[in-house]
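Colleague: Predicted structure and sequence below. I'll ask about it afterward.
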Amino acid sequence: MKLGMLTACLPNLSLAQIAAWADEAGYEALEVAAWPVTGGRDFEAAHLPVADFGTQQADETRELFERHRLQLSALAYYENNLHPDAGRREEIHTHLKKVIDTAALLDVPYVGTFVGRDWTQPVAHSLREAEKIFPELVEYAGERGVRVIIENCVMEGWHPDGYPGNLAYSPELWEWMFSLGLYLNWDPSHLTWIGVDPVKTIAPYADRIVHAQAKDAEILPGAIDRYGVFGKAVGRDDPWDNGWWRYRVPGRGQVDWNAVVDALYENGFTGTLSVEHEDPVWSGTEGKVKTGLEIAHRTLRPLIVA
């Protein structure tokens, strides 16, 4: 197992700057954000120019990672592959294929994305749409030696009422998406707040957990008694503000990281545990984000065999 980090939390730094810092901070791998350069949302980052990535860029990237003793564990493009707007959906699929092409050039085994959802339609409609769309994307990746991995994030902010916007949040849905040839980028934070014991989900799906993200969730005392599990319904100005929980860096929430890492080892996980930093306490400046990453490293490093 390697301890890595997702680069998306440092969108204003270059990949070279992040690699140098990660090396000094003791990280062993990077999960590299690969959104389009134009971006859009505040957590998007374009750390590889996948639109026109060629052999020269691949050689330079490999040299960068070798120089800093890092592995490139996965490329990350977490978007809504079932977007209700047909034009936007096609843009997302086109870019996803460019990310897959870049991964193939770099011999990176995984590209991470979301299943997503058409939030204008019932869940059953989106499931049928995914069954049409994903086999072709999985085949495209497989022909290039790449696996498509899905993070089990709820993405409630994508839905106008705060309901799941990514149909990959539960073991029930994992079993469905595995039938489409997809794999799992397993994240315990989302399971924690939706009421699923993260540790209990590792053994049954160990053969499909090929990459993992390390993010924590803090349950705010007593707040659920006001809002319920679905979160704020009145005055929810921020679609991501549920009101009774928030993401934290590992060690600052309710996830039992000792039990998580132990269960991953017990079930044969040999991939990368990649810190995904979305902690509002340690955000706002580059210095605070880096401090958050250092807290995560101090929490996880003693648990991972050197």
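Modeller: Okay, I see it.
Colleague: switch to C-alpha atoms for all contacts and neighbour counts from now on
Modeller: Will do.
Colleague: helices or strands up against the helix or strand containing S126?
Modeller: Taking DSSP states H and E as the definition, S126 sits inside helix 123-142. Packing partners of helix 123-142 (3 or more CA pairs under 8 Å, 6 or more residues apart in numbering; DSSP states H and E): helix 86-105, strand 147-151.
Colleague: most packed of the ones you listed?
Modeller: Of those, the one with the most neighbours on average (mean count of other CA atoms under 10 Å) is strand 147-151, at a mean of 27.
Colleague: Show residues contacting it.
Modeller: 109-115, 138, 141, 168, 182-187, 210-211 (CA atoms under 8 Å, 6 or more residues apart in numbering).
Colleague: sec struct for R301, please.
Modeller: The assignment at R301 comes out as helix when based on DSSP: H, G, I helix; E, B strand; the rest coil.
Colleague: My guess is it contacts L3. True?
Modeller: Yes. Taking CA atoms under 8 Å as the definition, R301 is a contact partner of L3 at 7.2 Å.
Colleague: who has more neighbours, these two?
Modeller: The residue with more neighbours, out of R301 and L3, is L3; 25 against 14, by other CA atoms under 10 Å.
Colleague: Was I right to think that one contacts D23?
Modeller: No. Using CA under 8 Å, L3 is not in contact with D23; the gap is 11.4 Å.
Colleague: residue boundaries of the strands in this protein?
Modeller: Ranges of strands in the chain, per DSSP state E, are 2-6, 29-33, 71-80, 110-114, 147-151, 183-186, 209-214, 216-219, 245-248, 272-275.
Colleague: put this beside the first:
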Amino acid sequence: MKVGLITNSLTWAGMKDLKQISEWAYENGFRDLEVGPTVELDEKIFSDIKAEGKIDISALIYCRNFLDEENDIGKEHKEQLIKRIEFAGKLGIEKVICSTGVTKDAYYGARFNPEKSVEAVTIWLKELMEHAEKHNVKIAIENCPMMGNIAISPYMWEVLFDKVDSDKLGLAYDPSHMIWQFMNPYENILKYRDKIFHFHGKDTEVLYNNLSKVGILHNITEETKFFEHQWWRHRLVGLGDIDWNKIIANLYEIGYEGTISIEHEDPVWEGSLDKVEQGLIRAKNHVQRFIEG
């Protein structure tokens, strides 16, 4: 196993040049990059980084609602995702990570029924896998419930894998989202050993005092930033509720040899490029100690 990072937190903090990101990452002990959508798909820069051989680029990530029918937004996102599959295939980038998309009829009131979107998602995924197989690229579905997604639980993974049978379709497994949805992040590593193509290094802290006051339906929005009533938050690896020793042990048990890609969305370690960099290094060091024993 090797430790990498998702470029998003660095680009959001102002480090937007992929060459600069790759150099910083290598100098600080990372060995792989998962490149987010804010980085330009410049073939020369990507090729030069890969040819240099110091740090790999094994994945591109593009999570959006591909089934959004408003103003052809979903159509545009589909085109961007297919563009990334073609780009990855051409440059020998192994994986493209994405969401599934979700239809608006899956939402009613405060409830969400992902099964309402299964038919539309199945049609889209079958189309997507034709592109992936043509370009010899693996599609790894993230289990994040945000950004337009129904592959949010082991039950829904079973439903989708049953309907879309492809050895190129698997998971970008993110244990942090299983914590705040009260699912087991450990046992499912063993159960889905053959479908885990990629792994996100992110943690979650459940704020039980707040939870007892507001319940699970009270969530913050970007508009309100109502943090005093937030009942869970993403944390750096090692600062949340996940036992990373157990996570790594289970990954070793299934023979996982891929990347643990640090995804920094910790509000405590944001606010400046320096804090983001410190956060990424802190998370990497926590994961690395279990890999190295």
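Modeller: Structure received. Keep in mind the model is a prediction, meaning the values are calculated, not measured.
Colleague: Could I get the TM-score for this pair?
Modeller: In this superposition the chains share a TM-score of 0.89, using TM-score structural alignment, normalised by the length of structure 2; 280 aligned residues with a CA RMSD of 2.3 Å.
Colleague: one step back: output the helices and strands packed on helix 123-142 of structure 1 as CSV; include the columns distance to A124 of structure 1.
Modeller: Shown next, in CSV, are those (distance: least, CA to CA, whole Å):
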stretch, distance to A124 of structure 1
helix 86-105, 18
strand 147-151, 19
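Colleague: Which one, of these, ends up nearest to G222 of structure 1?
Modeller: Closest to G222 of structure 1 of those is strand 147-151 (CA to CA; 28.4 Å).
Colleague: so where is the closest one in structure 2?
Modeller: Residues 138-142 of structure 2 are where strand 147-151 of structure 1 lands when matched by TM-score structural alignment.
Colleague: The matching stretch vs structure 1, average offset?
Modeller: Superposing on structure 1 places stretch 138-142 of structure 2 at an average distance of 0.9 Å from its equivalents, by mean CA distance after the TM-score superposition for structure 1.
Colleague: what does stretch 97-112 of structure 1 correspond to over in structure 2?
Modeller: Against structure 2, stretch 97-112 of structure 1 falls on residues 82-97 (TM-score structural alignment).
Colleague: contact partners of the matching stretch?
Modeller: Under CA under 8 Å, 6+ apart, the answer for stretch 82-97 of structure 2 is 41, 43, 46-47, 57-63, 128, 131-132, 135-142, 172, 197.
Colleague: Which members of these are classed as buried?
Modeller: Buried members of the contacts of stretch 82-97 of structure 2, scored by 16 or more other CA atoms under 10 Å, are 41, 46, 57-63, 128, 131-132, 135-142, 172, 197.
Colleague: on that earlier part again, quick check: which of the helices and strands packed on helix 123-142 of structure 1 is nearest to K290 of structure 1?
Modeller: strand 147-151 (23.1 Å).
Colleague: Specify the angle between the closest one and helix 123-142 in degrees.
Modeller: 140 degrees (axes from the mean of the first three to the mean of the last three CA atoms, to 10 degrees).
Colleague: roughly how far out does strand 147-151 of structure 1 sit from the chain middle?
Modeller: 9 Å (CA atoms, centre = their mean, to the nearest Å).
Colleague: what do you get for stretch 104-112 of structure 2?
Modeller: 23 Å.
Colleague: Please apply the same query to stretch 222-231 of structure 1.
Modeller: Going by CA atoms, centre = their mean, where stretch 222-231 of structure 1 is centred and where its chain is centred differ by 26 Å.
Colleague: Where in structure 2 does that stretch fall?
Modeller: So stretch 222-231 of structure 1 sits over residues 209-218 in structure 2, by TM-score structural alignment.
Colleague: That stretch: which residues count as buried?
Modeller: N210, L211.
Colleague: got it, and stretch 251-264 of structure 1?
Modeller: Buried, per 16+ other CA under 10 Å, within stretch 251-264 of structure 1: G251, R252, G253, Q254, V255, W257, V260, V261, A263, L264.
Colleague: start and end residues in structure 2 for that stretch, please.
Modeller: Against structure 2, stretch 251-264 of structure 1 falls on residues 238-251 (TM-score structural alignment).
Colleague: for that stretch, how far is the first residue from the last?
Modeller: Terminal residues of stretch 238-251 of structure 2 lie 17 Å apart, using CA to CA, to the nearest Å.
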